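Undergrad: Just the structure for this:
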Amino acid sequence: MTKKLLSFLCIGLAILLLDIWFDSSNQDKTIILYDDEINSLIETWTAQVGRPPNNQDFQGIINQLVEEEILYREALKLNLDKDDIIIKRRLAQKIGFLKQEEQSRPPTESDLEEYFQSKEADYYLDRRISFSHLYFSKEKNGSERAVNAFKVMRDQNNLPDSDPFLVGKNFINKTSKEIDRDFGVGFSENFIYREVGVWVGPFDSIYGTHLIKISQITEAKSPDFEEVKRAVLIDYLLDKKQESMKNYIEDLKKDYEIQINPKFNYQD
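TA: Coordinates of the predicted model:
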């Protein structure tokens, strides 16, 4: 009886292995290239190269697409997608993008106003200054040249020659932080209580010496909702997407059991 049962098990196992073998041998070898995918590749090629692909280029594009698909399928057969951290992250990103792009109810005016009021401090507009400057490099006796240039402007009302400055001569609506970023920490203090439309200086920066003329000052203020409505809308939609993704992940977590070494002190 035992021998018969063992024989039946061996025959069954053989049939199962043959079925698996035939199934893998007869897997669909058809590769379908869809118009949308091809057109997208052609558009990408045209944008990068600056012209539409000729016939030879087109054959190369299609051949690369076919080879990529073949290698992808062969890699899947070998389970090369398993436990690959790069593939994991890419797939996680893709499902994240899909969830974030899901359509939700458009915000009403009331929604945006309420959001603005709850985050009004984030939309505070710092003092902004528009100005021009003349730069004198410290490597070319900049301090002395700046003093002489200021005298020329004061006595002769002429604009003297100066050195080129890496980020330009004219600056529009710059905050103190942005000015310090371009000229060095503390340089923005030279703009405090200065008269508009008058050349003043010289002032030293980390690069050399400067003469500056302020053309416009926009004082700091808390804006009205209408002034920043577009920015509020963008921030609102971004926050909602992030909130939706967070809730989605938290719901999924409930179906999973996390097993980890206690020494890492992980708290779900």
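
Undergrad: For the rest of this, base every contact and every neighbour count on C-alpha atoms.
TA: Will do.

Undergrad: ranges for the helices of this protein?
TA: Assigned by DSSP state H, the chain shows helices spanning 2-25, 35-49, 55-77, 85-100, 109-118, 142-156, 176-183, 229-253.

Undergrad: Buried ones in the shortest one, by neighbour count?
TA: Taking 16 or more other C-alpha atoms under 10 Å as the neighbour-count basis, helix 176-183 is seen to contain the buried residues Ser176, Ile179, Asp180, Asp182, Phe183.

Undergrad: what does the last one give?
TA: For helix 229-253, the buried set under the neighbour-count rule, 16+ other C-alpha under 10 Å, comprises Lys229, Val232, Leu233, Tyr236, Leu237, Lys241, Ser244, Met245.

Undergrad: The fourth one too?
TA: When neighbours are counted by 16+ other C-alpha under 10 Å, the buried residues of helix 85-100 are found to be Gly96, Gln100.

Undergrad: quick one: Asp28 and Arg73, what's the gap?
TA: Going from Asp28 to Arg73 by C-alpha to C-alpha, to the nearest Å gives 11 Å.

Undergrad: To compare with the earlier structure, here is another sequence to fold:
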Amino acid sequence: MKKLLKEPLVHFLAAGLGLFVLFGLVNRDDGDSDPNVIVVDRDALLTFAQYRIKAFNPVLAEKKLSGMSDDELRLFIDDYVREEVLHREALALGLDEDDYVIRRRLVQKL
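TA: The predicted structure is shown next:
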């Protein structure tokens, strides 16, 4: 065992493992920083449901979401992801720039 601990290869592997663990701890990434990741969680689906049913009561949206079958929920999630992808693509293409309707809508939101 003492001979093994004196091996340079073991030192190299231990140092590499230590650096790997340290790097993992320092550079935690939850996926929020990646613009290609679409997070589908309960809050996002509730907000989407409120806009879809045009009722901004969270209790009603929760009831609607909870009452969906598995197939309906899967289709609902697909719709959410599709809309989010199209929204991000429109922003990436700059379709929000120099558009008076969008400008007025942003002013209304303030």
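
Undergrad: Please state their TM-score.
TA: Once superposed, the chains reach a TM-score of 0.50 (TM-score structural alignment, normalised by the length of structure 2), with 66 aligned residues with a C-alpha RMSD of 2.7 Å.

Undergrad: rewinding a little: closest one to Ser118 of structure 1 out of the buried residues of helix 176-183 of structure 1, please.
TA: Taking C-alpha to C-alpha as the measure, Ser118 of structure 1 lies nearest Ser176 of those, at 26.0 Å.

Undergrad: what's the counterpart of the closest one in structure 2?
TA: In structure 2, no residue is matched to Ser176 of structure 1 (TM-score structural alignment).

Undergrad: sorry, back to before: for Asp28 and Arg73 of structure 1, indicate the residue with more neighbours.
TA: Arg73 (13 against 8; other C-alpha atoms under 10 Å).

Undergrad: At the geometric centre of structure 2, which residue do we find?
TA: Val39 (2.6 Å; C-alpha atoms, centre = their mean).

Undergrad: Map that one across to structure 1 for me.
TA: In structure 1, the residue paired with Val39 of structure 2 is Ile32, using TM-score structural alignment.

Undergrad: Any figure for the gap between Lys61 of structure 2 and Ala90 of structure 2?
TA: If you look again at residue 61 of structure 2, you'll see it is Ala, not Lys. 27 Å.

Undergrad: neighbour count winner among these two?
TA: In this view Ala61 of structure 2 and Ala90 are compared by other C-alpha under 10 Å, and Ala61 has more residues nearby, 22 against 12.

Undergrad: now the more buried one: how far from Gly67 of structure 2?
TA: Ala61 of structure 2 is 10 Å from Gly67 of structure 2, where distance means C-alpha to C-alpha.

Undergrad: out of the buried residues of helix 176-183 of structure 1, who's nearest Ile217 of structure 1?
TA: Once C-alpha to C-alpha is applied, the member of the buried residues of helix 176-183 of structure 1 that ends up nearest Ile217 of structure 1 is Ser176, at 11.7 Å.

Undergrad: gap between the closest one and Phe183 of structure 1?
TA: Counting by C-alpha to C-alpha, the gap from Ser176 of structure 1 to Phe183 of structure 1 is 10 Å.

Undergrad: pretty sure Ala90 of structure 2 contacts Glu97?
TA: No. Using C-alpha atoms under 8 Å, Ala90 of structure 2 is not in contact with Glu97, being 10.1 Å away.

Undergrad: which one of the helices of structure 1 lies closest to Thr209 of structure 1?
TA: Nearest to Thr209 of structure 1, of those and by C-alpha to C-alpha, is helix 142-156 at 5.6 Å.

Undergrad: now that closest one: which residue numbers in structure 2?
TA: The aligned range for helix 142-156 of structure 1 in structure 2 is empty, by TM-score structural alignment.

Undergrad: So which elements touch that helix?
TA: strand 128-137, strand 199-204, strand 208-218 (3 or more C-alpha pairs under 8 Å, 6 or more residues apart in numbering; DSSP states H and E).
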